[in-house]
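> let's see this in three dimensions:
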Amino acid sequence: MTESSPLLRALPEAHRDRLLALALERSFPPARRLFDEGGPADRFWLIRSGEVALDLYAPGRPPPVVETIGPGQLLGWSWLFPPYRWHLGAQAIGPVDAWEFPADQVRALCTADPVLGHQLTLRCAEVIAERLQATRIRLLDLYAPGTGAP
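The predicted structure follows:
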């Protein structure tokens, strides 16, 4: 069960068990919006199956997809940092099964167990760095000279 998630594999078993005790199993149909950029970041997910497209708001046009995430990956990190607002949007590409975690309960768990909080924050920071790099590459693809982009 945890073998597919780098975030869960990185946590000691006791921390992993405490975190998973808060998880709810969720399923999303194809094309379902999970959240929109700027909305309240009050939960996050670990994807168990399926894929989710991360996108940016672009006035007057469909949101460009900056990254696609799949099984084992963390969906959402904005819940960890005030003001707890999503920095991207997310939409299920096909059917998606995930563990959903309530942000307020996970933050309380991190406060009560600083070692767990530190480990989880480090794992989220790795995801943030990966997402920023993916966004940078995607934007270069979209707007580089010679691409025909405005």
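> going forward, measure contacts and count neighbours with C-alpha atoms only.
Will do.
> where does Gly72 land in three-state SS?
Put simply, Gly72 is coil when judged by DSSP: H, G, I helix; E, B strand; the rest coil.
> wait, it sits on Ile47?
Yes: contact criterion Cα atoms under 8 Å: Gly72 and Ile47 qualify, at 5.4 Å.
> what's the longest helix belonging to the chain packed up against?
The longest helix of the chain (DSSP state H) is helix 114-143. Identification of packing neighbours for helix 114-143 by 3 or more Cα pairs under 8 Å, 6 or more residues apart in numbering; DSSP states H and E yields helix 6-10, strand 65-69, helix 103-112.
> adding distance to Ser27 and mean neighbour count, write these out as JSON lines.
Rendered in JSON lines, the data for those read as follows (distance: least, Cα to Cα, whole Å; neighbours: other Cα atoms under 10 Å):
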{"stretch": "helix 6-10", "distance to Ser27": "20", "mean neighbour count": "17"}
{"stretch": "strand 65-69", "distance to Ser27": "15", "mean neighbour count": "19"}
{"stretch": "helix 103-112", "distance to Ser27": "18", "mean neighbour count": "16"}
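> to compare with the earlier structure, here is another sequence to fold:
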Amino acid sequence: MGLAREVRFEAGDRLFEERRAADRFWIVRTGSVALDLHVPGRRAAVIETLGPEDLVGWSWMFPPRAWHMGAEATSPVRAWEFDAEAVRRLCQEDPAFGYAVTLAVAEVIGHRLECARTRLLDLYGPYGSGLPR
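So this is what the prediction gives:
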């Protein structure tokens, strides 16, 4: 937490856009953030909505360090913001910490991929393709 700084976003503020440089990440304290995916010819598809204690952003950890989705505050948000380079450096200096961070981020990635798959099947697949509700 020594690397964190408190930030605020208003509803409608974009935290990041797909394919842009991923140089930071956040842990939500209050409010909600929608993760969205660009769909050509349509509005962005909201894949998941994140809230308190959720990690916003994992693309900072792995090359090419570019966002895979976009993110927008859907309500006023207070969050802890972390500089990705500083966290990666700390992970290299302390392998046990780095391993713990990698496992935590990998869990988030797996969950986000499943959410994206389910949401896209709900939007574009034949009826009943997504997970049961």
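> TM-score for these two?
Comparison of the two superposed chains (TM-score structural alignment, normalised by the length of the second structure) gives a TM-score of 0.94, and 128 aligned residues with a Cα RMSD of 1.0 Å.
> follow-up on the earlier one: quick one: the longest helix of the first structure aligns where in the second structure?
The aligned range for helix 114-143 of the first structure in the second structure is 95-124, by TM-score structural alignment.
> average distance between the matching stretch and the first structure?
Its matched residues in the first structure lie on average 0.4 Å from stretch 95-124 of the second structure after superposition (mean Cα distance after the TM-score superposition for the first structure).
> where's that stretch relative to the chain centroid, distance-wise?
Computed by Cα atoms, centre = their mean, to the nearest Å, the separation of stretch 95-124 of the second structure from the middle of its chain amounts to 9 Å.
> same thing with stretch 106-120 of the first structure?
Taking Cα atoms, centre = their mean, one finds the center of stretch 106-120 of the first structure at 18 Å from the center of the full chain.
> just the terminal-to-terminal distance for that stretch.
Distance between the two ends of stretch 106-120 of the first structure: 10 Å, counting by Cα to Cα, to the nearest Å.
> Glu10 of the second structure -> the first structure?
In the first structure, Glu10 of the second structure lands on Pro29 (TM-score structural alignment).
> what sits against the spatially most central residue of the first structure?
Against the mean C-alpha coordinate of the first structure, by Cα atoms, centre = their mean, the closest residue is Leu75 at 1.9 Å. Contact partners of Leu75 of the first structure, counting by Cα atoms under 8 Å, 6 or more residues apart in numbering, are Phe44, Trp45, Leu46, Ile47, Ile69.
> nearest residue to the third one other than its sequence neighbours?
In this case it means Leu46 of the first structure. Of all residues not flanking Leu46 of the first structure in the chain, Leu74 sits nearest, at 4.7 Å (Cα to Cα, 6 or more residues apart in numbering).
> map that neighbour across to the second structure for me.
Checking TM-score structural alignment: Leu74 of the first structure goes with Leu55.
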